[in-house]
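>>> Here's a sequence, model it:
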Amino acid sequence: MKSPHESTAVFDQSLIEKYSVQGPRYTSYPTAVEFTEAFDHQRFTALAIESNASQRDLSLYVHVPFCDTICYFCACNKIITKNKTHSAPYLDYVEKEMQHVASLIDADRKVVQLHWGGGTPTFLTTEEQWRLTNMFRQYFNFATDDEGEFSIEIDPRTVTEQSIADLREMGFNRLSFGIQDFDPKVQIAVNRIQSYESTKLIIEAGYTNGFHSISVDLIYGLPFQNVKNFEKTVDKIIGLSPDRIAVFNYAHLPHLFKGQKQILDKNLPSPAEKLAILEMTITKLIDAGYVFIGLDHFAKPDDAMALDQKVGRLYRNFQGYSTFSECDLFGFGMSSISMVGNSYSQNDKNKDSYYERLDAGQLPTVRGVELSTDDVIRRKVITEIMCNMRLDFDAIGAQFGIDANQYFAQEKQALIALAADGLLTLTEHGFVVLPPGRLLVRNICMVFDAYLPKTQENTQEKTFSKAI
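Alright, predicted model coming up:
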């Protein structure tokens, strides 16, 4: 008998249509929609200092916003330029921010996770990459290579086999490659041309140089995609044998992201074709031996992500699924997000004002939110569902000193309908997410989101992507 990890999703067209609604991806709870300007740099400073009492390990993130070309599908905060002189002053200001934050944090707190994101981190020259690496190592205390996960997002078009070797020497032990689709027609439509052959060389260089883990990102729902041509991409990915695979749903929101206006609605796959692409992808990856973590992530059975989920330790933060929980996350650079204690906060998204705030001697925090007791309880519930595909109300009650069955009495009633549709199975103490529910896990979490009704009522434009 197959375990839930090995079972493929059940694709019922009427069920998919029923649950195809807009909803958060829950990289945080509350979501960024709830951030306000009442949370400023002074409050961030106070909470950073307070966080030392916990002696929690650290997770660090830096946002490198530069890209030399625009990918039309991209929803990231980015600066499109071919002028490489922009990056040096940006690093000057990141160092100012880093120095300021490091002065607030006990020097012996250990960094167990690091991630460079963007934009395109490999827009930086090798010398600038070394400079940023040395900045981190100067201001923070890093765990060893075997203890920590130190990752960087890679645009295969911007690196060589030598630069991959350089990244390993800098201390990175995990690579994340953006691929999206190998089909030339799709690549032209989204303005991202990269051949399979060149990408294969770079990924192989990652393994040759001893990186602990390699992940790749794909996107389904892009213009001109169909089952037949995307299957060729999936087969090539399986042949490359990455440790982790993310298969993201393209959210077409041109009113929010200017570059997406270059993508015409008429060229997008129909909802039925898009669903068929996803069904094919999940089936092929599971048949190839990957574990369906849930939502849009897959991992090899021996990968830390799959192993942590198996024992209930998987976690989720602004960097997505993570094998490191109980960390304070400090983000550096424009638009980056921090999670310190029971708070979330975000830096200024605009480069010039990000610089101005640092020139004024203050941190660039411009908005955020502090979690109430109810937020903390619901965050734990949503994290448990998103990561470990189950919930034990008795355990939640014991952790927070509440009668969880009474506290979530209304939500428990809503779960009955989800159980009737086969998304989960109710147990004596809670529920377990079933294979169809792994695909629609956002919908299950939405039951516990106290902010969602208000967001849906007050927001005229699309705020979230569709759950599937």
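
>>> Please count neighbours and contacts with C-alpha atoms only from this point.
OK.

>>> Report whether the expected contact of F182 with S198 is present.
No - here F182 does not reach S198: they are 11.1 Å apart, not a contact under C-alpha atoms under 8 Å.

>>> who has more neighbours, the two?
When neighbours are counted by other C-alpha atoms under 10 Å, F182 and S198 differ, and F182 comes out ahead with 23 against 14.

>>> contacting residues for K96?
L358 (C-alpha atoms under 8 Å, 6 or more residues apart in numbering).

>>> Give me the three-state assignment for it.
Secondary structure assignment for K96 (DSSP: H, G, I helix; E, B strand; the rest coil): helix.

>>> That one and H255: what is the separation?
Here the criterion is C-alpha to C-alpha, to the nearest Å. By it, K96 lies 34 Å from H255.

>>> Need the contact partners of stretch 61-79.
Stretch 61-79 is contacted by residues 80-83, 87, 114-121, 123, 190-192, 222, 250, 252, 257, 259-263, 329-336, 349 when judged by C-alpha under 8 Å, 6+ apart.

>>> Would you indicate which residues of it are buried?
Of the residues in stretch 61-79, those scored as buried under the neighbour-count criterion (16 or more other C-alpha atoms under 10 Å) are 61-67, 70-75, 77-79.

>>> Here is a second sequence; please produce its structure as well for comparison:
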Amino acid sequence: MSTTPVSEPMAIDSRSGSAAIIATEPAAQNSNHSCRDADLISKYDVSGPRYTSYPTALQFSETYTEATYRQQAQVNLKQGIAPVSLYVHVPFCQNICYYCACNKIVTADRSVARTYLDYLHKEISLQSELVGKYRPVTQLHLGGGTPTFFDGAELTELMHLLASHYNLSDSEQREYSIEIDPRTVTQDSLALLKGLGFNRLSLGVQDFDEQVQRAINRRQSVAMIKTLTETARLYQFKSVSYDLIYGLPLQTPASLAETLATVIDLSPDRIAFYNYAHLPQRFSSQRAIDRLDLPSAQQKIAMLALIAEQLTAAGYRHIGMDHFVKPQDELARAQQAGKLQRNFQGYSTSLAQDLVGLGVSSISSLHASYAQNERDLDAYYQRLDRGELPISKGVELTVDDQIRRQIIVQLICNLQLSIASIEKQFAIHFSEYFSQELLALQLIENDGLLSCEGDKVIIHERGRPMLRNICMCFDRYLPQGATASFSQTL
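Presented below is the predicted three-dimensional model:
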């Protein structure tokens, strides 16, 4: 599964017709535990953003143009020697996975890779002119789609293009990762990837249950994943990550427990367990999934509790909404030091703040703006044929946006908010600036999901499933998004 920068599935509670930010009243004090949990599920099972960015992609506008991006890049990318991050989106897949919500093109025509690579060359050349030549690329991520749709020669050519135009790092601390559909690679493929400089692999596992795999049209055996994992260790990749999903059709807590046992036995370094967002009106492939086969919100909460229980019992550390890592992992250490960050690629160790997105639909993230490439492949090609950067829309961040983004980042990454640090960084009086938001947090505190202790807001373990809801308190755009349709938070 990809964590790639595509437009985010969207958010409100259609049942109430409002943004339904969070609880509207405290939970009953005398309810028994199971009833109270059921009440919380009902209360917090609303629609809401995933907060891969703030403001979310819903706020991106066509008034943000290529000229806007160039102006922003001149200030943010051209100056200085700070590290920079690159993301390359490869949209092609050989097979359709019914659950997928990525920007993808399913095709068996291998020639499309050659054409796409030629256009990537054009964009890489144009974009590299805007990046200071001394800025090291400390983070590189290939996502999709299926990046390994490119064959070995094409991947080699792509890395050569990047190395020719950017200052690729050879530091041991660099994070060069690639998303892999296990069905598209061999042991020799992993050897090539290691030789090209990649040191992290992300394997799309999703679920090991055969019935669930059939329902999502993604058949791959445990033996296949085991072989690739062992080969990656043989070649000394820095880490192997598994992407899994809960809430899939025909998935049950019992079947998920078996998948978890297998995952624990294979012992990946990092695990991302995403919540399946069923939006068939937006993603046509999801129409092949019978809605009645999907687990209920109560079952999904049971699954989420099971995931946290089994993985933490196995020694993994729950570092955020959907990520688990081994205690010695760099992400765990970064969180302990209060330096964990999150961008369109997922959680990171904050090696680079500026992110340059390359390829169709990619999003670039600069200090005070986001810019998204054309999502349609033909439009992407046409813009490059005219010698233009294929920027289709974006958003410039106001000071208020930057304040709220920093708050949401702290909550998602540190599972707590330092009010003092926000006041110092932005010279505001928090209780006055966020008086309404603090009232909303008080209601969540009454539900036992967080604590307001002095100048800190601390999210409890019980509140982690509602982390998106907590962040929604600080999202000033939600009332304006009343016609949008984000994915369910639970």
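
>>> Now for L306 of the second structure, how many residues are close by?
Here the neighbour count serves as a burial measure; for L306 of the second structure (other C-alpha under 10 Å) it reads 17.

>>> hang on, I meant R291 of the second structure
One way to gauge burial is a neighbour count; for R291 of the second structure, by other C-alpha under 10 Å, it gives 12.

>>> Where does the residue lying closest to it once chain neighbours are set aside sit: helix, strand or coil?
Closest residue in space to R291 of the second structure, ignoring its immediate chain neighbours: P249 at 7.8 Å, by C-alpha to C-alpha, 6 or more residues apart in numbering. P249 of the second structure falls in the coil class when you classify it by three-state DSSP.

>>> what does P249 of the second structure align to in the first structure?
Taking TM-score structural alignment for the superposition, P249 of the second structure sits opposite P223 in the first structure.

>>> repeat for L355 of the second structure
The equivalent of L355 of the second structure in the first structure is L329 (alignment by TM-score structural alignment).

>>> A371 of the second structure now?
In the first structure, the position corresponding to A371 of the second structure is occupied by S345, as judged by TM-score structural alignment.

>>> and if you look at V112 of the second structure?
Structural alignment places V112 of the second structure opposite H86 in the first structure (criterion: TM-score structural alignment).

>>> and its match, how many neighbours does it have?
When neighbours are counted by other C-alpha under 10 Å, H86 of the first structure registers 13.

>>> Which residue in the second structure aligns with E273 of the first structure?
In the second structure, the residue paired with E273 of the first structure is Q299, using TM-score structural alignment.

>>> how about the match of L355 of the second structure, what does it touch?
For L329 of the first structure, the residues meeting the contact criterion (C-alpha under 8 Å, 6+ apart) are 58-61, 338-340.

>>> can you confirm it is in a strand?
Yes - secondary structure of L329 of the first structure, determined by three-state DSSP: located in a strand.

>>> any idea how far it lies from V111 of the first structure?
As for L329 of the first structure, its distance to V111 of the first structure is 10 Å (criterion: C-alpha to C-alpha).

>>> and for those two, which residues touch both?
Shared contacts of L329 of the first structure and V111 (C-alpha under 8 Å, 6+ apart): 58-60.

>>> can the residues you listed go into a markdown table with extra columns for secondary structure, distance to T323 of the first structure and neighbour count?
Formatted as a markdown table, the entries for those read as follows, by DSSP: H, G, I helix; E, B strand; the rest coil; distance: C-alpha to C-alpha, whole Å; neighbours: other C-alpha atoms under 10 Å:
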| residue | secondary structure | distance to T323 of the first structure | neighbour count |
| --- | --- | --- | --- |
| L58 | strand | 13 | 25 |
| S59 | strand | 11 | 24 |
| L60 | strand | 14 | 20 |
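
>>> Since that was my last question, I'll sign off now.
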